[in-house]
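Visitor: what follows is a protein structure lacking sequence information:
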């Protein structure tokens, strides 16, 4: 996995480089100290994913994300910041970010969510879910009707998805194989007419089945 790190704090950036490069399958291809550098370095290196801070000089992380995603529709930009406010979270996701985690996230979880993002999953810190939920409007009776379409096991998987667990973690929690989890996830997304795990997690909250 090739990563471009964009963060204006030198110590934070170097700390991320040191930690992430301890994994054999991760390579840091470039470092940016502002949004303009992030965009230019993305063009040059075409990394698998960009680890993007929000508050940076010259061009902030939201605008840099927007520019990168405009340049390349397949780009994966993952926000890593200390900001959890609604007026920052929503614009960042609207700009095209594939994930959003706060900087106090457990290091091992950060790596897991980055790898999940490469696979097309969307990872959001559970603490910002409420902000995204406020933008999801669906009648309660419609939610209940859709929930009734799921099997008991699919509901179990949906509950686990709401906690932000990976397929591997869900498999361990439910004592089933990872392949079976993938099948259940695929089926429940289809039945609920959702695009990804983030939408599934939001649906679980709306339906009242999310695990606190």
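Guide: Looks like it came in fine. It should be emphasised that the depicted structure is a prediction, and the values quoted were computed from it without experimental measurement.
Visitor: going forward, measure contacts and count neighbours with C-alpha atoms only.
Guide: Noted.
Visitor: any idea which helix or strand carries the most far-flung residue of the chain relative to its centre?
Guide: Centroid-distance maximum for the chain: residue 141 at 28.5 Å, with C-alpha atoms, centre = their mean. Under the criterion DSSP states H and E, the helix or strand holding residue 141 is helix 140-147.
Visitor: cool, and residue 15?
Guide: Going by DSSP H and E, residue 15 is part of helix 10-20.
Visitor: now swap in residue 67 and tell me
Guide: helix 61-71.
Visitor: residues of that helix that come out buried?
Guide: Within helix 61-71, the residues scored as buried using 16 or more other C-alpha atoms under 10 Å are 61-69.
Visitor: use this one as the comparison:
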């Protein structure tokens, strides 16, 4: 059965190169193209695609919101984020519903493997992405082990409040906030506020 694929990328060489790899390795794909997100949206609103290969730097891009928009229109459509960005930003797209994330520097063999996995399993994650997912899961689990009061302090710290502001907000002594802060650092295995900000950002 023929499957329809939309390649949404503003670079002609990428569109043609990607299509050539698909045509060389698969004989049941019908390939379509879009050069902007606006054009891609018009197409996936009027036609059903089995897979959209999406560049997040498309003209008109709304970044990860594109994934949610596509899934709202066609939940069954698979989405492969195909970008020059590294895997460390992949999680935010996967959380929105993307089925895979692949760097454009990947070898053609890896690209073919990704397409095969998407249609067989419904997803494709590189080892690097799996590692990022595992790290994110561990951090989330660590936050879940904070006490109710520690979690309040954690959230207030992440929103830029200092010890005095937190003490006033929670009606406790400033030294008590310092104690909670030390416990939070110990439980999350961090040493500074920048690391705390990163964890907060990853779980929200």
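Guide: Here it is on my side, so go on. Fair warning: this is a prediction, and the values are worked out from it, not measured in the lab.
Visitor: ok so, going back, other SSEs contacting the helix holding residue 141 of structure 1?
Guide: helix 178-192, helix 197-207 (3 or more C-alpha pairs under 8 Å, 6 or more residues apart in numbering; DSSP states H and E).
Visitor: direction-wise, compare the shortest one with helix 140-147 and give the angle.
Guide: Read it as helix 197-207 of structure 1. 120 degrees (axes from the mean of the first three to the mean of the last three C-alpha atoms, to 10 degrees).
Visitor: in structure 2, what stretch matches helix 197-207 of structure 1?
Guide: Residue correspondence for helix 197-207 of structure 1 in structure 2, counting by TM-score structural alignment: none.
Visitor: related to what we said a few turns ago, highest mean neighbour count out of the helices and strands packed on helix 140-147 of structure 1?
Guide: With neighbours taken as mean count of other C-alpha atoms under 10 Å, these reach their highest mean count in helix 197-207, at a mean of 21.
Visitor: tell me how far the equivalent of residue 101 of structure 1 over in structure 2 lies from residue 196 of structure 2.
Guide: Aligning on TM-score structural alignment places residue 101 of structure 1 opposite residue 102 in structure 2. Residue 102 of structure 2 sits 28 Å away from residue 196 of structure 2, taking C-alpha to C-alpha, to the nearest Å as the criterion.
Visitor: same question for residue 23 of structure 2.
Guide: 47 Å.
Visitor: right, and the helix or strand after the helix holding residue 15 of structure 1?
Guide: strand 27-32.
Visitor: find me the equivalent region of the helix or strand just after that following strand in structure 2.
Guide: For strand 27-32 of structure 1, the following helix or strand on the C-terminal side (DSSP H and E) is helix 35-45. Under TM-score structural alignment, the alignment places helix 35-45 of structure 1 onto residues 37-47 of structure 2.
Visitor: chain center to that stretch: distance?
Guide: Mean C-alpha position of stretch 37-47 of structure 2 versus that of the full chain (C-alpha atoms, centre = their mean, to the nearest Å) differs by 22 Å.
Visitor: for stretch 40-58 of structure 1, same thing?
Guide: Worked out by C-alpha atoms, centre = their mean, stretch 40-58 of structure 1 lies 16 Å from the chain centre.
Visitor: run through who's touching that stretch.
Guide: 1-8, 29-30, 32-36, 60-62, 65, 68, 75-81, 83, 114, 118 (C-alpha atoms under 8 Å, 6 or more residues apart in numbering).
Visitor: in it, what's buried?
Guide: 41-42, 46-56.
Visitor: circling back: what span of structure 2 is the helix holding residue 15 of structure 1 aligned with?
Guide: Using TM-score structural alignment, helix 10-20 of structure 1 pairs with 12-22 in structure 2.
Visitor: go on, stretch 156-168 of structure 1?
Guide: Against structure 2, stretch 156-168 of structure 1 falls on no residues (TM-score structural alignment).
Visitor: first to last residue in that stretch, what's the distance?
Guide: 14 Å.
Visitor: cool, and stretch 66-84 of structure 2?
Guide: 17 Å.
Visitor: now it, how far from the chain's geometric center?
Guide: 11 Å.
Visitor: can you list the neighbours in contact with it?
Guide: Residues contacting stretch 66-84 of structure 2 (C-alpha under 8 Å, 6+ apart): 41, 44-45, 48-57, 93, 96-105, 118, 122.
Visitor: now for the helix or strand that contains the match of residue 101 of structure 1, which elements pack on it?
Guide: Assigned by DSSP H and E, residue 102 of structure 2 belongs to strand 100-103. Packing contacts for strand 100-103 of structure 2, counted by 3+ C-alpha pairs under 8 Å, 6+ apart, involve strand 78-83, helix 90-96, helix 108-121.
Visitor: deepest of these, which one?
Guide: strand 78-83 (a mean of 24).
Visitor: in structure 1, what residues pair with that one?
Guide: Under TM-score structural alignment, the match for strand 78-83 of structure 2 is residues 76-81.
Visitor: compared with structure 2, how much does the helix holding residue 67 of structure 1 deviate?
Guide: Following superposition, helix 61-71 of structure 1 is found to deviate from structure 2 by 1.7 Å on average (mean C-alpha distance after the TM-score superposition for structure 1).
Visitor: what angle sits between that helix and strand 77-81?
Guide: 170 degrees.
Visitor: how many degrees apart are helix 61-71 of structure 1 and helix 35-45 in direction?
Guide: Going by the same axes, to 10 degrees, helix 61-71 of structure 1 makes 30 degrees with helix 35-45.
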